[in-house]
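**Q** Here is the input, now give the coordinates:
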Amino acid sequence: MINRAEAPTYKQPEKLNILAAKEFKLQNGIPVQYIEGGTQEVCKIDLIFPAGVVQSHKPLLASFTSNLMLEGTENMTSFEIAEKVDYYGAFLAQSTNYHHSQVTLYTLTKHLDKLLPVLEEVVKRPVFSQHEFDIYLAKKKQDFLVDSEKVKTLAHRKSQEILFTNAHPYGRVAKVHHFDEIGVEDLKDFYKKQYASNLCEVIVSGRGGDKLESFLNQYFGGDDWSVAAPEEPKLPEVKGEARRFFLVEKADAKQSAIKIVRNSVTKDHEDYLPLQVLNTVFGGYFGSRLMTNLREEKGLTYGISSYTISFIEAGIFGVSTEVVAEKRDLAVSEIFAEMGKMQNNLVSDEELSRVKNYMLGELQRNLDGPFAVSDAYRGLMGFKSDISFYHKFTELVKNITAKEIQTLAQKYLNPQDFYTVIAGK
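**A** Prediction:
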């Protein structure tokens, strides 16, 4: 019989088993990383371009271009694209971040030859029709106005602005008037400059089949699509605002959204990996200090978390939550109090062991399978890192000490280094 009064034993994983990428180039020089694995005959193909917010000269431009590529090509309407993808049980999507945009196809391997021509159309021959643009513009403007009523959105936008200022692409937050300042010709021009064959990188994961390389060469390895001169945008120095408290007033708000943020380090900084352990203890999982204090003990919020974000040029360390408006000052005070505890006291052996087990388990889960590994490879693009980054992470989590975490807290959890942003009344 199982004794349910006793917790099951656990064992830390000795090492990560990460699928290795096979590297090759298409006939026109496009680099391909192929993470082969999985038990099902399914594959994912990511075509990645330097076409993010950093490369665009207007807010909205990068995301609008990426989205409208799927809304009609020289040979296929948006309906025909969607119909063919649905018919074969596939999924076609796009995404945009600060430095890259990508087009992604998920498909059964046996249908690659049917769906790669669709992906080729989308990447090589989008038309950016005025009709589709007008529909998309109206929808996104309405979405923007709806989101602008949410205090958490207002707090997020303001935090980006104050951390980087609008002189830097990271702090260039869209405003409603920007929807009236973008047109189809902007999209066409941005597409020509950034979606070129010599700027493309490909990551394939899953089961690509024996014909994968020949298929990729057939549809993307030729000289029938554009070549562009690569441009490295010169980004200004990261400078935040001078004052430390910001209130975005919303008179009818029942809750206040709180963002407490500071500039931080990037993935290639020596403190980045140990900072992930500090963050997890502080507010990075359900059993964290912040959750225990503000949710479980004081009932101030349903949820609170701390987080780290690494862009290529800068990072963020922050805390995010929503509380009843009348309790916001108490919540802010308790957040800073928890910072002080992290600085002044060592994490107990029991808590540190629990956090290490949690983090190692999450790392295993997040790198489980070829699709997850391809996302990990993509997340390292632009940094001086390779997949050994995750092996180093595993060893660091296993060996970090309570004293090292306290030293990090004394360096990164100084209240005077943080901005406090509150959106609400």
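**Q** Could you use CA atoms for every contact and neighbour count after this?
**A** Noted.
**Q** which stretches of this structure form helices?
**A** Remark: helices assigned in the chain by DSSP state H are 61-68, 78-87, 112-124, 130-147, 151-164, 184-194, 212-220, 272-279, 289-290, 328-344, 349-366, 370-379, 388-399, 402-412.
**Q** tell me the angle of the last one relative to helix 328-344?
**A** So the one you mean is helix 402-412. Inter-element angle recorded for helix 402-412 and helix 328-344: 130 degrees (by axes from the mean of the first three to the mean of the last three Cα atoms, to 10 degrees).
**Q** Repeat that for the third one.
**A** Helix 112-124 and helix 328-344 are oriented at 110 degrees to each other (the same axes, to 10 degrees).
**Q** same question, the fifth one
**A** With the same axes, to 10 degrees as the basis, helix 151-164 and helix 328-344 are set at 50 degrees to each other.
**Q** List the contacts of helix 151-164.
**A** By Cα atoms under 8 Å, 6 or more residues apart in numbering, the residues outside helix 151-164 that reach it are 147-148, 170-173, 238-241, 248, 250, 253, 255-259, 261-263, 322, 419, 421-424.
**Q** The fourth one too?
**A** Outside of helix 130-147, the residues that reach it under the criterion Cα under 8 Å, 6+ apart are 68, 71, 153, 176, 179, 184.
**Q** Count the neighbours of the closest residue to the first one other than its chain neighbours for me.
**A** Leaving out its chain neighbours, the residue that sits closest to Leu68 by Cα to Cα, 6 or more residues apart in numbering is Phe128, at 6.1 Å. Using other Cα atoms under 10 Å as the criterion, Phe128 is surrounded by 23 other residues.
**Q** that older thread, just the buried ones from the contacts of helix 130-147?
**A** Those of the contacts of helix 130-147 that meet the buried threshold are 68, 71, 153, 179, 184, by 16 or more other Cα atoms under 10 Å.
**Q** Export the residues you listed as CSV, with columns for distance to Phe164.
**A** Converted to CSV, those look like this (distance: Cα to Cα, whole Å):
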residue, distance to Phe164
Leu68, 29
Glu71, 33
Thr153, 17
Phe179, 22
Val184, 29
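**Q** List of residues touching stretch 293-306?
**A** Contact partners of stretch 293-306, identified using Cα under 8 Å, 6+ apart, comprise 279-280, 282-285, 290-291, 317-324, 327, 331, 334.
**Q** Now with 10 Å, please.
**A** Under the criterion Cα atoms under 10 Å, 6 or more residues apart in numbering, residues 255, 258-261, 278-292, 317-324, 327-328, 330-332, 334-335, 338 lie in contact with stretch 293-306.
**Q** on that earlier part again, and which of the buried ones among the contacts of helix 130-147 is nearest Glu313?
**A** Thr153 (23.4 Å; Cα to Cα).
**Q** Proceed likewise with the subsequent sequence, for comparison:
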Amino acid sequence: MRITPCPPVGELTFPEIPEFQSSVLPSGAELHVLRREGADLCMLTIVVPGGAPEAGSPAVSALRSVLLREGTAAYSGERIADLLDYNGAWLKQSDNSHFTVVTVYCLSSRLDVILPLLRDIVFNPTFPESAFLTRREALAKSIEISHKDVDFRSKCLSDAMIMGSGHPMAVTDTAESIRAISRGEIIDFHNRITSPAHIRIILAGGVTPEIAAKVAETFSSISDAPSGSGLLNIVPFSPAPAGTYRSATLPGATQSAVNIVLPAVDRSHPHYLPLRLAVKALGGYFGSRLMTNIREEKGLTYGISASLLGMLDGAYIQISADTDNSSVGALVEEVRHEMEYLAENPPQGEELLRFRRAMGSNLASLLETPYSVADYLASMLISGIRPGYFARQVDILRGLTPDDIAAMARKYLRPELLSTAVAGDNLPASV
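**A** Down below sits the predicted model:
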């Protein structure tokens, strides 16, 4: 039994997000540098144009990303692996909505060895035939499995509903379409989108002036790189009518995946950040309304979440959960109820205090290390977020009132606006 009183919980303080030293190199590439005195590790991220919408297929974009490290004009795949391993470096690649991101972590003292390799990976990959065939077949088999997964199928349906069935980001590959992709398609996609003039470089951690100068020199003049356009294929979302219900039956599925979507204002709108907090209060943290009611009280799911997703093409609200096949209708009805209840009875008192602390902790974690700050900058570049976004989040959170949450819920979280996608077995005809 505790005999001493609990220590008081103070309000979170938010330092300003550190400023990067930014410049444009002679090649046209942007360089953003964040130094941390005393750090031994550095992180170098390169944001390259080109994702699924630009490739015309999620699989083409994914294959381009994963094959970057399989061989270049100067390095074989085996040599790349050996160099990374010998120098204690870790490399990762990912393809996002409209960009591919390549990141390497290594000791600051070893970056000069890794830089020529990294430049070749980004600008001169050869996409070797044997590696291409192996990766293509692995991706095809992965998609075969995904098409039997209720979460994947439900997400495909909801993407088509909120983005538009013909939207480039709503394209769904099949195993057959993946196996029909040629190596030439990967090469063509890479060459027509990649150019030194359109990349963004982020360097963070133990960065000395000499290291920053070496990075600038490495990416300032790249005569052997492709001269792609860097143009992004941005298509505004075209949502299905409110109230749309689509389902996919997977015989034998033991549970159903439910995705509820609503259109939302984009990141440039003044309501975006207040709406984001209202969505978080609804289902964005463990103590949210949806978790408290649908998980804790009703036992309809192990977890349910709500998110506001802002992209270059548009924005939408998504509410996701898995539930028993027989509980789909009840779960959707409880979501509708909580949306209405949030507008009528927003968090206040102790609930509002807990919510603000949870959201404040999330924001504070972005500033924990120079590497997390660099990740945040990369996400800003990918999502088209303007400078000052972090400070605006802090200001809005500090001044958040119950009326603010209620106003956003009344305007945007209206049950009649939602559309629902479900994948499972023995599904209802409507919800």
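**Q** still on that earlier bit, highest mean neighbour count across the helices of structure 1, which stretch is it?
**A** Among the helices of structure 1, the stretch with the highest mean neighbour count (mean count of other Cα atoms under 10 Å) is helix 289-290, at a mean of 26.
**Q** Quick check: which helices or strands does that one pack against?
**A** If contacts are counted by 3 or more Cα pairs under 10 Å, 6 or more residues apart in numbering; DSSP states H and E, helix 289-290 of structure 1 sits against strand 304-310, helix 328-344.
**Q** Would you mind confirming that Tyr88 of structure 1 makes contact with Asp113?
**A** No - distance between Tyr88 of structure 1 and Asp113: 11.1 Å, which falls outside the contact criterion (Cα atoms under 10 Å).
**Q** circling back: to Met359 of structure 1, which of the helices and strands packed on helix 289-290 of structure 1 lies closest?
**A** Taking Cα to Cα, strand 304-310 is the member of these nearest to Met359 of structure 1, at 13.9 Å.
**Q** Name the nearest residue to Tyr412 of structure 2, ignoring sequence neighbours.
**A** Using Cα to Cα, 6+ apart, the closest residue to Tyr412 of structure 2 is Ala264 (7.1 Å).
**Q** Could you tell me which residues make contact with the most centrally placed residue in structure 2?
**A** With distances taken as Cα atoms, centre = their mean, the residue of structure 2 nearest its centroid is Asn96 (6.9 Å). Asn96 of structure 2 makes contact with 49-53, 58, 61-62, 65, 379, 382-383, according to Cα under 10 Å, 6+ apart.
**Q** make it 7 Å
**A** Asn96 of structure 2 makes contact with Gly51 under the criterion Cα atoms under 7 Å, 6 or more residues apart in numbering.
**Q** any idea how far it lies from Arg246 of structure 2?
**A** When Cα to Cα, to the nearest Å is the yardstick, Asn96 of structure 2 and Arg246 of structure 2 sit 26 Å from each other.
**Q** and what of Glu144 of structure 2?
**A** Computed with Cα to Cα, the distance linking Glu144 of structure 2 and Arg246 of structure 2 is 21 Å.
**Q** Also Ala253 of structure 2?
**A** As for Ala253 of structure 2, its distance to Arg246 of structure 2 is 17 Å (criterion: Cα to Cα).
**Q** Ala170 of structure 2 too?
**A** Distance, Ala170 of structure 2 to Arg246 of structure 2, by Cα to Cα: 15 Å.
**Q** Over to Glu185 of structure 2?
**A** In this structure, Glu185 of structure 2 lies at 33 Å from Arg246 of structure 2, with Cα to Cα as the measure.
**Q** so what's the alignment partner in structure 1 of the residue nearest to Tyr412 of structure 2 up against?
**A** With the correspondence set by TM-score structural alignment, Ala264 of structure 2 lines up against Ser264 in structure 1. Contacts of Ser264 of structure 1 were listed using Cα under 7 Å, 6+ apart, and they are 314-317.
**Q** got it, and Pro49 of structure 2?
**A** Neighbours of Pro49 of structure 2 in contact, by Cα under 7 Å, 6+ apart: 98-100, 193-194, 198-199, 230.
**Q** Try it again at 6 Å.
**A** 99, 230 (Cα atoms under 6 Å, 6 or more residues apart in numbering).
**Q** how far out from the middle of the chain is stretch 73-82 of structure 2?
**A** Distance, stretch centre to chain centre, for stretch 73-82 of structure 2: 29 Å (Cα atoms, centre = their mean, to the nearest Å).
**Q** With stretch 234-243 of structure 1 instead?
**A** Stretch 234-243 of structure 1 has its average C-alpha position 21 Å from the chain's average C-alpha position, going by Cα atoms, centre = their mean.
**Q** and if you look at stretch 231-240 of structure 1?
**A** For stretch 231-240 of structure 1, the distance from its own C-alpha centre to the chain's C-alpha centre is 20 Å (Cα atoms, centre = their mean).
**Q** for that stretch, which positions count as buried?
**A** When burial is assessed from 16+ other Cα under 10 Å, stretch 231-240 of structure 1 yields the following buried residues: 238, 240.
**Q** Give me the spatial nearest neighbour of His147 of structure 2, chain neighbours excluded.
**A** Once its chain neighbours are removed from consideration, His147 of structure 2 has its nearest residue in Arg153; the separation is 6.2 Å (Cα to Cα, 6+ apart).
**Q** Tell me which residue of structure 1 lines up with the one you found.
**A** For Arg153 of structure 2, the aligned position in structure 1 is Leu154, judged by TM-score structural alignment.
**Q** Tell me how far its match lies from Lys259 of structure 1.
**A** 10 Å.
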